[in-house]
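Trainee: One predicted model, sequence on top.
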Amino acid sequence: MLERVLPLCLLLASNVFMTFAWYGHLKYKSAPLVVAILASWGIAFFEYSLMVPANRIGSAVYSVVQLKTIQEILTLLVFAGFSTWYLGQPLKWNHYAAFALIVGAAFLMFYEP
């Protein structure tokens, strides 16, 4: 059980760091671009420190394609919350519809007839 859940937790945490690295600076547009880049790199270090073990541990129970799919779904979930909570840009109905289609695609990645 732990071997299935631990990679998901690590992927979730890594996505939180990466979302802040990629989009967190948008809240501080007056900061110089070089500061935003350096801060993003610093944050991304922690993302990699979680993503690499997540993939290494997860590859024992998930295929690489499944790991990537899990990562993408978690990215969307984290981003949806981040966009609304941190950036104050709530999602619209069409965003939810698009996410639902992506979740449907993810289902197909795990479906074994």
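Mentor: Perfect, thanks for sending it. Numbering: from 1, shown residues only.
Trainee: CA atoms for contacts and neighbours, from now on please.
Mentor: Fine.
Trainee: May I ask which helix or strand encompasses W41?
Mentor: Assessed by DSSP states H and E, W41 sits inside helix 33-58.
Trainee: hold the first one in mind and look at this next one:
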Amino acid sequence: MATILLLIASNVFMTIAWYWHLGKGGLENPMLTVILISWAIAGVEYCLAVPANRIGFIAGWTPGQLKIAQEAIALTIFGIFMVAFLGEALHWRHLAAFGCIIAAVAFLFVGK
């Protein structure tokens, strides 16, 4: 459970680090400013992602399972961010793509 919670938290920070500047007024910031702010935010993400992966690995998750779980979480977090912060609408193709990722998660965890 700690692995999942840390991966969720790390993905919140990474989504913000990568995409915050695309929202209202963000494009007005100079690129260097955006990069420096994003690096600072991503530093927090690393402080959460590294322990998440170590804890998960020690608990018996394979690197492939850790990565695919991270991707599923990242898409979920991004979908929420995309709608709530960037104002984009969800379409059926977003849900279909997410379904494919969830299927990949299932393939890697079945029989483990």
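Mentor: That came through fine. All of these numbers come straight from a predicted model, not from anything done at the bench.
Trainee: need the next SSE after the helix holding W41 of the first structure, C-terminal direction.
Mentor: On the C-terminal side of helix 33-58 of the first structure, the closest following helix or strand by DSSP H and E is helix 64-85.
Trainee: Check the mean deviation of that next one from the second structure.
Mentor: Comparison of helix 64-85 of the first structure with the second structure after fitting gives an average deviation of 0.5 Å (mean CA distance after the TM-score superposition for the first structure).
Trainee: Tell me the buried residues in that helix?
Mentor: Going by neighbour count (16 or more other CA atoms under 10 Å), the buried part of helix 64-85 of the first structure is 66-67, 69-76, 78-80, 82-83.
Trainee: tell me, what residue is most central in the second structure?
Mentor: Centroid-nearest residue in the second structure: A74, 2.6 Å away (criterion: CA atoms, centre = their mean).
Trainee: In space, what's closest to that one - neighbours in sequence excluded?
Mentor: N11 (5.6 Å; CA to CA, 6 or more residues apart in numbering).
Trainee: Quick check: the one you found touching I73?
Mentor: Yes. Contact criterion CA atoms under 8 Å: N11 of the second structure and I73 qualify, at 7.1 Å.
Trainee: contacting residues around the counterpart of V34 of the first structure in the second structure?
Mentor: The alignment partner of V34 of the first structure in the second structure, by TM-score structural alignment, is L32. Under the criterion of CA atoms under 8 Å, 6 or more residues apart in numbering, L32 of the second structure has no neighbours.
Trainee: what's the neighbour count on T3 of the second structure?
Mentor: With neighbours defined by other CA atoms under 10 Å, the count for T3 of the second structure comes to 23.
Trainee: any idea how far the counterpart of it in the first structure is from H95 of the first structure?
Mentor: Taking TM-score structural alignment, T3 of the second structure has P7 as its aligned residue in the first structure. According to CA to CA, to the nearest Å, P7 of the first structure and H95 of the first structure sit 27 Å apart.
Trainee: W61 of the second structure - how many residues pack around it?
Mentor: 18.
Trainee: Same check on A54 of the first structure?
Mentor: By other CA under 10 Å, the residues close to A54 of the first structure number 24.
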